[in-house]
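Undergrad: just need the structure, nothing else, for what follows:
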Amino acid sequence: MKQLNAERSVPLRLASEYINIADKYARDNHLGMYRIIPTWGASEAFLPEDADLLIENAQTGRTIARHNLKVIDTLFESTACLIGSANGVFNADKGARIKSITETLRAAVEDI
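TA: Got it, this is the predicted structure:
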């Protein structure tokens, strides 16, 4: 991070879908002048032409590696959850559909 803190004549370009997180990260890490570029979708395509840094939610890191990028810092660890109303889970008809969705999601995650 020391290289990023150096004095620059142009603002550091920080791309992210998470504007508030990007702003807080830049301030907390004293990145000096910076400009946040809002992104949606395939944000890794912004580097290096349109942005200097990217704050991205990465699941496996394969896309990052495929684009020849490197993780500099991990901001958060997260867990994906399926959330529903207790009424739906205990309803026999909805409960069966929820169980089917859960099994499909688990199978997809295991394939990753």
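Undergrad: hey, let's count contacts and neighbours off CA atoms from now on
TA: Noted.
Undergrad: so which helix or strand takes in Arg27?
TA: Assigned by DSSP states H and E, Arg27 belongs to helix 19-28.
Undergrad: I have a second one here; can you model it like the first so I can compare?
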Amino acid sequence: VYAVASYQAGISNLDGLLAKRDNWRIVSEYPNLARVFALNLRMKAFKIFPVWGAAEVYPPDSADLAILWARNENEIKEQSLVPLMKLLPVTAFLIANRESLENKDLSQILSCFSSKLIAKPRLNPAVSYERGRSNPITFPPSGKAKEIKLALPDGHQQPPTAQFLKRVGLNIQGYTEEVLNRRPSSDL
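TA: You can find the predicted model right below:
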């Protein structure tokens, strides 16, 4: 996630940003991040315009700055924008419903991920764990599930998720970096 300005605004870095003016218009899909960004820079006056996408088209006419997601700084520059600051790295996570993971045979889909993922469990300090005891995840030998429902993100999270799925070898038709089908399917 980056803070960016238009090339036409004549701002090339944060120092130039703060020297320009006092009343800033900031557009973003992430209004909370935009607010924290403005407060951390001690901007005296600013307005944040939350949008649902395409924040990159607002500067310089309808906004002075944009807080947006991009793969890298080159992608920002291709849109005639100047990257001022990288605010956050973006990563993808695989989250599973515990009950489904324990009670359904998801081995076919999980095997696609298993060779590419490194599990980093987060332990709850309020829960005590017995030493030496391990509870491996096992799948019941019951019949195969007729349908597996997988929630996939759209919007700014779609490109990194599509790249991740491709990297682990999971082919989902209708879900790529560029194309979104509301009901994608898989050949599993």
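Undergrad: TM-score of the superposed pair?
TA: After superposition, the two chains reach a TM-score (TM-score structural alignment, normalised by the length of structure 1) of 0.75; 110 aligned residues with a Cα RMSD of 3.1 Å.
Undergrad: residues contacting the helix holding Arg27 of structure 1, please?
TA: For helix 19-28 of structure 1, the surrounding residues in contact (Cα atoms under 8 Å, 6 or more residues apart in numbering) are 14-16, 32, 34, 36, 38, 55.
Undergrad: structure 2: matching residues for that one?
TA: Aligning helix 19-28 of structure 1 against structure 2 (TM-score structural alignment) gives residues 31-40.
Undergrad: rewinding a little: turn the contacts of helix 19-28 of structure 1 into CSV, columns for neighbour count.
TA: Formatted as CSV, the contacts of helix 19-28 of structure 1 follow (neighbours: other Cα atoms under 10 Å):
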residue, neighbour count
Leu14, 24
Ala15, 25
Ser16, 25
Gly32, 16
Tyr34, 17
Ile36, 21
Pro38, 13
Ile55, 22
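Undergrad: show me those that map onto strands.
TA: Using DSSP state E, the members of the contacts of helix 19-28 of structure 1 that fall within strands are 14-16, 34, 36, 38, 55.
Undergrad: all helices for structure 2, in order.
TA: According to DSSP state H, structure 2 carries its helices in the segments 14-20, 31-40, 73-77, 98-103, 107-114, 158-167.
Undergrad: ok, Gln67 of structure 1 touching Phe46?
TA: Not Gln; residue 67 of structure 1 is His. No: His67 of structure 1 is not in contact with Phe46 according to Cα atoms under 8 Å; the separation is 10.5 Å.
Undergrad: CSV for the contacts of helix 19-28 of structure 1, including distance to Gly95 of structure 1?
TA: Converted to CSV, those look like this (distance: Cα to Cα, whole Å):
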residue, distance to Gly95 of structure 1
Leu14, 44
Ala15, 41
Ser16, 37
Gly32, 52
Tyr34, 49
Ile36, 44
Pro38, 39
Ile55, 37
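Undergrad: okay, among those residues, which ones form the most distant pair?
TA: Taking Cα to Cα as the measure, the contacts of helix 19-28 of structure 1 span a maximum distance of 18.7 Å, between Gly32 and Pro38.
Undergrad: any idea how far Val36 of structure 2 is from Arg21 of structure 2?
TA: Val36 of structure 2 sits at a distance of 19 Å from Arg21 of structure 2 (criterion: Cα to Cα, to the nearest Å).
Undergrad: which residue packs closest to Gln163 of structure 2, ignoring adjacent ones?
TA: Computed as Cα to Cα, 6 or more residues apart in numbering, the closest residue to Gln163 of structure 2 that is not its neighbour in sequence is Glu177, at 7.3 Å.
Undergrad: quick one: contacts for the one you found?
TA: Shown in contact with Glu177 of structure 2 (Cα under 8 Å, 6+ apart): 158-160, 162-163.
Undergrad: again, only this time at 7 Å
TA: Counting by Cα atoms under 7 Å, 6 or more residues apart in numbering, Glu177 of structure 2 touches 158-159, 162.
Undergrad: and if you look at Pro184 of structure 2?
TA: Each residue near Pro184 of structure 2 by Cα under 7 Å, 6+ apart is listed here: 172-175.
Undergrad: most neighbours among the residues you listed, which one?
TA: Highest neighbour count within the contacts of Pro184 of structure 2: Tyr175, with 23 neighbours (other Cα atoms under 10 Å).
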